[in-house]
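A.B. asks: After the sequence you'll find the predicted model.
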Amino acid sequence: MPEPRTFRDEPVSFVRRSGRMSDAQERAFAELAPRYLLTVPRDVAFTSVHPDARLDPASAYGRTAPLIVEIGSGQGHAIVSAASSRPDHDFLAVEVFRAGLARTMLDADKAGARNLRLIEANAPEVLSTFLPEGAASEVWIFFPDPWHKKRHTKRRLVRAGFPATAARAIAPDGLLRLATDWEDYALQMREVLDEAPEFERAFEGEWAERFDGRVMTAFERKGIAKGRDIRDLVYRRIQPA
């Protein structure tokens, strides 16, 4: 007999937050999901991705264009702004927070952003199997959950093993952009990626300049208000040997 499937091999980097959505958010799922939300075949968990499932970007967007993926898009402020201002690119938001997905769809519809799609799924599974290899010209990770309690840091998204997962989805010479307001997480990100053979620094000095394609979000304002420094990093995908 085959062995039973495990629920997950690793701890996920998020807490599943559904909660009660507003009437407008419920309408967003009913009316806008067919346009924006991609259907993802599931594996064991609700936010999992079946390992045999693959995204066809040309079919999903109706064209072939550079693809930018944001991991943990939250309420969608950054990606909606980017999608509406860069119609020559396609954008993919990956998020598990349903109210955030609803807000993203509402704002995208209001902005007329037709080059944006959303996935409700665990990000590492999207990067490791669902996206075609080298599909993304850039991957963005802005203000991921810092899991600041010591006993929880193992849940951080950017940790040992993550660079290889991200690299699979990023085209050679493509970029991995990160930002956080937690110093120890920024240091961990930099250490992990500096040691990754799949990436090289695309900045000089200690930290990268603030990415001007990232709009000011509530997370960033909150960090600044609490006196925390915002740190950016950007790494280039090295050509595979």
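C.D. replies: Here it is on my side, so go on. Residues are numbered from 1 along each chain as shown.
A.B. asks: For the rest of this, base every contact and every neighbour count on C-alpha atoms.
C.D. replies: OK.
A.B. asks: residue contacts, the residue nearest the centre of the chain?
C.D. replies: Of all residues in the chain, the one closest to the mean position by C-alpha atoms, centre = their mean is Ile71, 0.6 Å from it. With contact taken as C-alpha atoms under 8 Å, 6 or more residues apart in numbering, Ile71 is in contact with 93-95, 123, 139-142.
A.B. asks: any idea how far Met13 lies from Arg35?
C.D. replies: Just to correct that, residue 13 is Ser rather than Met. Look at Ser13 and Arg35: by C-alpha to C-alpha, to the nearest Å, they are 28 Å apart.
A.B. asks: And those two? Which one has more around it.
C.D. replies: A count of neighbours by other C-alpha atoms under 10 Å puts Ser13 above the other of Ser13 and Arg35, at 21 against 15.
A.B. asks: Wait, a strand at the more buried one?
C.D. replies: No: judged by DSSP: H, G, I helix; E, B strand; the rest coil, Ser13 forms no part of a strand; its state is coil.
A.B. asks: try it against this one:
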Amino acid sequence: MTNPHSASPDTSDAPSLPEEAAKPFMRTIKSFVKRAGRMGSGQERAMAELGPQFLVPYQPSAINFEAVFAGAAGAEAPNDAKRPVVLEIGFGMGEATAQIALTLPGTNFLCCEVHEPGVGALLKRIGEHNIPNIRICNHDAVEVIDHMLPLASLDGVHIFFPDPWHKTKHNKRRLIQSPLVAKLAARLKPGGYLHAATDWQPYAEQILEVLSAEPKLKNRALPNHPELAGYAPKPHYRPLTKFENRGIKLGHGVWDVVFERV
């Protein structure tokens, strides 16, 4: 989804942006199409009660992970600033995100989602299951990446089941394109990973092609699973969602793609 752009402001006295931020695609990439939806009473209550602790406001400056995730190690352990940090882009209603955070309690998750009912639903899950290692930014992930995430600061990126934009004329709206992948690769630490999953084969093929073309990334699956043609076995931490499980029973495929920063 694109937004109308206002007239260009006078930038003669403005601080210069990094080179990548000045490129034209910076103004057009979007990580989402905003959907309408109403929050239920439980979601609204979670927003009010848990939002102050688990929501991270957007800011046009670098994030302090130690401050943001203070207390994420839980009451039984001191907070460790060196805990791995994984960015998740678009978590929907948060079911899989909550399960992953419980499966990987030693990892901190910064999760971006613009759909407010989904944000409320994940906050509700955080409260119900006492999940301390999630923080949520209710903002466009591209702006979060550009302005809040320092280079080489992430240990991983999760993008699960992004909108496939099935029609060929809409393929250009897909999230996983070369400009965004370049931004993400630059913000991964050496050895950090980018994990995408989709149930739409043409999109899986595009994801594999785009990630393979990024010079800062290499395919984790190729050395150990050449028989999978570049796709990866489903990592243990990614749960089967109800939708995905139903699709598998109907014979639909799911493709995982995992690359790492070289």
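C.D. replies: Ah, there it is. Remember, predicted model here, so these are calculated numbers, not experimental data.
A.B. asks: TM-score them against each other, please.
C.D. replies: The TM-score (TM-score structural alignment, normalised by the length of the first structure) is 0.87; 226 aligned residues with a C-alpha RMSD of 1.9 Å.
A.B. asks: follow-up on the earlier one: include neighbour count when you put the contacts of Ile71 of the first structure into TSV, please.
C.D. replies: As requested, the contacts of Ile71 of the first structure are exported to TSV (neighbours: other C-alpha atoms under 10 Å):
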residue	neighbour count
Ala93	27
Val94	23
Glu95	24
Ala123	26
Val139	24
Trp140	21
Ile141	18
Phe142	23
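A.B. asks: Which of these lies at the shortest distance from Arg17 of the first structure?
C.D. replies: Glu95 (10.7 Å; C-alpha to C-alpha).
A.B. asks: need the contact list for that closest one.
C.D. replies: With contact taken as C-alpha under 8 Å, 6+ apart, Glu95 of the first structure is in contact with 71-74, 101, 118-123.
A.B. asks: Kindly recompute the last result at 6 Å.
C.D. replies: Residues touching Glu95 of the first structure, when contacts are defined by C-alpha atoms under 6 Å, 6 or more residues apart in numbering, comprise 72-73, 120.
A.B. asks: All the helices of the first structure, residue numbers only.
C.D. replies: Counting by DSSP state H, the segments of the first structure that form helices are 23-27, 33-36, 57-61, 77-85, 98-111, 123-125, 162-169, 183-194, 218-225.
A.B. asks: So for Trp147 of the first structure, which of those helices sits nearest?
C.D. replies: The closest of these to Trp147 of the first structure is helix 183-194. By C-alpha to C-alpha, the value is 8.8 Å.
A.B. asks: Any chance of CSV for the contacts of Glu95 of the first structure, columns distance to Leu55 of the first structure and neighbour count?
C.D. replies: Compiled in CSV, the contacts of Glu95 of the first structure are given as follows (distance: C-alpha to C-alpha, whole Å; neighbours: other C-alpha atoms under 10 Å):
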residue, distance to Leu55 of the first structure, neighbour count
Gly72, 18, 25
Ser73, 19, 26
Glu120, 13, 22
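A.B. asks: Distance to Lys110 of the first structure for those - can I get that in JSON lines?
C.D. replies: As requested, the contacts of Glu95 of the first structure are exported to JSON lines (distance: C-alpha to C-alpha, whole Å):
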{"residue": "Gly72", "distance to Lys110 of the first structure": "21"}
{"residue": "Ser73", "distance to Lys110 of the first structure": "17"}
{"residue": "Glu120", "distance to Lys110 of the first structure": "21"}
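A.B. asks: Glu3 of the first structure: which of the residues you listed is nearest?
C.D. replies: Closest approach to Glu3 of the first structure among those (C-alpha to C-alpha): Glu120, at 27.9 Å.
A.B. asks: doesn't Val96 make contact with that closest one?
C.D. replies: Yes: at 5.0 Å, Glu120 of the first structure counts as touching Val96 under the criterion of C-alpha atoms under 6 Å.
A.B. asks: Tell me which residues are up against the longest strand that the first structure contains.
C.D. replies: Counting by DSSP state E, the longest strand found in the first structure is strand 170-180. Applying C-alpha under 6 Å, 6+ apart, the set of residues contacting strand 170-180 of the first structure from outside is 134-143, 230-239.
A.B. asks: Repeat that for stretch 238-254 of the second structure.
C.D. replies: The list of residues contacting stretch 238-254 of the second structure from outside it, by C-alpha under 6 Å, 6+ apart, reads 198-199.
A.B. asks: Can you give me the end-to-end span of it?
C.D. replies: Between the opening and closing residues of stretch 238-254 of the second structure lies a distance of 12 Å (C-alpha to C-alpha).
A.B. asks: quick one on the thing from earlier: mark which of the contacts of strand 170-180 of the first structure are buried, thanks.
C.D. replies: Neighbour counting with 16 or more other C-alpha atoms under 10 Å marks 134-143, 230-238 as buried within the contacts of strand 170-180 of the first structure.
A.B. asks: Out of those, list just those in strands.
C.D. replies: With DSSP E as the criterion, strands contain 136-142, 231-237 from among these.
A.B. asks: Aligned counterpart of Arg228 of the first structure in the second structure, please.
C.D. replies: For Arg228 of the first structure, the aligned residue in the second structure is His252 (criterion: TM-score structural alignment).
A.B. asks: Thank you, goodbye.
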